[in-house]
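K.L.:
Generate coordinates for the sequence data below:
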Amino acid sequence: MKFFCRVIIFFLIFLGLYSGFVYFLSPQKIPKQSWWQHNRVRVESFLTEGKNSKYVIAGSSMSDRMLPKANSGWFNLSLVGEGALTGLSILKNSDTSPKFVLIEVNQLSVKENVKFSGENTDPFFVFTRRNFPVLRSEKQPLNYAVGFVIQFTDRFFTTEAKPAPKEEKEVLEISKRLKQEHLQEVKRWYGAAVEQKKLNDRMVYLSSVLKELEAKGVRPIFFEMPMHPEILISAKETRTRETVQKNFPPSHYLWFIDNKDIYEDSDALHLAYPEADRFLSKLKEYAESLQ
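P.N.:
The predicted model follows:
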């Protein structure tokens, strides 16, 4: 009995000391160990710091690179490896009611991850993350330790010297060739249209979620992330876009599609980070003009 009492006392002391450490010290860069953890951290941030956001983005990894500034009233709930339906489910089951939810159309063919959304909106989970920050995934000891190592190496080790012009030219040529080869591979992936029945099922589910959100005063805005022009006109993207517009027509719902500018992508699917920021600026300007 004494042994268990000592273990409990030791645990409480350790938890108290670590909580103080987390409160007063934090590395600037805290890495995620997996995409699952990346998504978990994103949801925990939404349920805590982001719970009062007026604008919430729900999307996939294609929207994930849009990074709203802190305290801007915007929160990006996009989840890597998932589609907007999982983020919408989390929003629906939370106690948060933003003014607008911005829904990425590109990956609406991806089914809601019921297990993930259920685990991350469980009342006990939400209560502990809001009241005990030390329990949040980003605050775990391994993440913090790696974060301090990264911070140390960034501070004391210089970056590699810039390659000679000839070498740099060769690297750029290789990179360009690999990017073109990857584009051809992505075109093959997106060459087949999504099964219409699957899309119809997603639209039925989306309609039910939007009814609940709209009843809470949340207005939906549909938007399409820019991709490589050849991918945007692919069978997969075309059928998805047309199906969503048929069920949620621009005559009855708010839509934002930027057809004017061309954006630089990193892999045919995802925008380079500066370009994602440029698109976010336009999306913000449109959404905030609706007030």
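
K.L.:
okay, CA-based contacts and neighbour counts for the rest of this
P.N.:
Noted.

K.L.:
could you pull out the helices for this protein?
P.N.:
Assignment of helices within the chain using DSSP state H yields the ranges 2-24, 35-47, 61-64, 84-92, 114-119, 123-131, 141-156, 165-189, 196-215, 229-232, 235-247, 273-288.

K.L.:
Please convert these to JSON lines, extending it with distance to residue 221 and mean neighbour count.
P.N.:
Below are the helices of the chain laid out as JSON lines (distance: least, Cα to Cα, whole Å; neighbours: other Cα atoms under 10 Å):
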{"stretch": "helix 2-24", "distance to residue 221": "37", "mean neighbour count": "12"}
{"stretch": "helix 35-47", "distance to residue 221": "19", "mean neighbour count": "19"}
{"stretch": "helix 61-64", "distance to residue 221": "14", "mean neighbour count": "22"}
{"stretch": "helix 84-92", "distance to residue 221": "12", "mean neighbour count": "26"}
{"stretch": "helix 114-119", "distance to residue 221": "21", "mean neighbour count": "14"}
{"stretch": "helix 123-131", "distance to residue 221": "27", "mean neighbour count": "14"}
{"stretch": "helix 141-156", "distance to residue 221": "35", "mean neighbour count": "14"}
{"stretch": "helix 165-189", "distance to residue 221": "28", "mean neighbour count": "13"}
{"stretch": "helix 196-215", "distance to residue 221": "11", "mean neighbour count": "15"}
{"stretch": "helix 229-232", "distance to residue 221": "19", "mean neighbour count": "17"}
{"stretch": "helix 235-247", "distance to residue 221": "12", "mean neighbour count": "18"}
{"stretch": "helix 273-288", "distance to residue 221": "8", "mean neighbour count": "15"}
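
K.L.:
for comparison, sequence B:
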Amino acid sequence: MTDGQNVETLGTVADEAQEAAGDAFELNGENMSVDEMMAAFQALQDQNAQLKKDNCKAVRRYRREEELKPYQAELIRMQQYLESTGSKMVILFEGRDAAGKGGTIRRVTRYMNEKHYRVVALGKPTEDQRTQWFFQKYVSQLPRGGEVVLFDRSWYNRAMVEPVFGFCSDQEYRNFMRGVTGFEKDLVRQGTILIKLYFSVTKEEQNRRFERRKNDPLRQWKLSEVDVQAQERWDDFTNVKYEMLKKTHSTHAPWTMIRSNDKHQARLNVMKVILNSVPYERLNPELDFVPDPEVVVSGSRELETMEAQRLRSGKFQG
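P.N.:
The predicted model follows:
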């Protein structure tokens, strides 16, 4: 169905609903008082306004999904390149709660070949894992040749969530911060394409998304105990974010910041970042592969911005 056909169909649905409501009003009008008729007329207007609003949302959502499709096709072509060359790719999705990581992962992988990608979202470590080398459980999930592995949160839990909530000791935190750059350097040196994405959302937008989760039965499962405290510990997360960027942003494994208040733009630009990391032959060279600088920010630029904020106001802003 084309975009025009989709809009026309939605308009027809709205017209039919309005006509049916009008017919009902006409049939019952002779039995109504003036006040009842006015109330019924107002209800009809409200219903029509809501239908138009819903239709606009549906059309907007449809258009956004259509805008992603050419890039999703490019991701399939990229997969074919990785498979033919035996290359390995690891993509880390990090950031604050409700920043849009999961939705982006779903769009990135929607049309990809399921045989050649995996999404990894590890839970709490088992008792055995607690006694092992910290990176061991992640190493076991690394890709084989021709495969993409997307980590929905990764080893950087130890740099962000764990120290804020006291899930690791200060010594464990320091050991991680000293060792992670060497671990990533080995990955890259041995041929793994490593992409580190940090999703950055404002405090106000995060709160709006949490409220939506509380009130939407389809999203309530997303709301965890950690989420509930995310707003209260906003500054704590900002501080550990700064330390993480300062100590783990490197030339061999740089951070890429994704401004994700606008979920659609975040998803679109993440696809561009991923596609630009591989020298595959473009399916459609006419596509715009240049990331939006308002959405995609280098880790070094983010550090500069945060340091400037601290100089001006005495604290980081986000």
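
K.L.:
Next, the TM-score between them, please.
P.N.:
Once superposed, the chains reach a TM-score of 0.23 (TM-score structural alignment, normalised by the length of the first structure), with 116 aligned residues with a Cα RMSD of 6.4 Å.

K.L.:
hang on, the earlier thing: which one, of the helices of the first structure, ends up nearest to residue 222 of the first structure?
P.N.:
helix 235-247 (9.1 Å; Cα to Cα).

K.L.:
Tell me what angle that closest one forms with helix 196-215.
P.N.:
Helix 235-247 of the first structure and helix 196-215 are oriented at 50 degrees to each other (axes from the mean of the first three to the mean of the last three Cα atoms, to 10 degrees).

K.L.:
can you state the direction angle for helix 235-247 of the first structure and helix 165-189?
P.N.:
Using the same axes, to 10 degrees: helix 235-247 of the first structure against helix 165-189 is 60 degrees.

K.L.:
Run through the neighbouring helices and strands of the helix or strand where residue 183 of the second structure lies.
P.N.:
Using DSSP states H and E, residue 183 of the second structure maps to helix 170-189. Here helix 170-189 of the second structure touches helix 234-248, going by 3 or more Cα pairs under 8 Å, 6 or more residues apart in numbering; DSSP states H and E.

K.L.:
Who are the packing partners of the helix it packs on?
P.N.:
Under the contact criterion of 3+ Cα pairs under 8 Å, 6+ apart, helix 234-248 of the second structure touches helix 161-165, helix 170-189, helix 299-313.

K.L.:
Quick one: the ones you listed as a markdown table, columns for mean neighbour count too.
P.N.:
Below are these laid out as a markdown table (neighbours: other Cα atoms under 10 Å):
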| stretch | mean neighbour count |
| --- | --- |
| helix 161-165 | 17 |
| helix 170-189 | 14 |
| helix 299-313 | 15 |
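
K.L.:
To residue 107 of the second structure, which of the ones you listed lies closest?
P.N.:
helix 299-313 (23.7 Å).

K.L.:
by how many degrees do the closest one and helix 234-248 diverge?
P.N.:
130 degrees.

K.L.:
What is helix 299-313 of the second structure packed up against?
P.N.:
Using 3+ Cα pairs under 8 Å, 6+ apart as the contact test, the elements touching helix 299-313 of the second structure are helix 234-248, strand 255-259.

K.L.:
quick one: contacts for the nearest residue to residue 71 of the second structure once chain neighbours are set aside?
P.N.:
Excluding the flanking residues, the one nearest residue 71 of the second structure by Cα to Cα, 6 or more residues apart in numbering is residue 271, at 6.6 Å. Each residue near residue 271 of the second structure by Cα atoms under 8 Å, 6 or more residues apart in numbering is listed here: 71-72, 75, 108.

K.L.:
quick one: which of these is most hemmed in?
P.N.:
Counting neighbours by other Cα atoms under 10 Å, the top entry in the contacts of residue 271 of the second structure is residue 75, with 24 neighbours.

K.L.:
Give me the secondary structure label for that one.
P.N.:
Of the three states, residue 75 of the second structure takes helix under DSSP: H, G, I helix; E, B strand; the rest coil.
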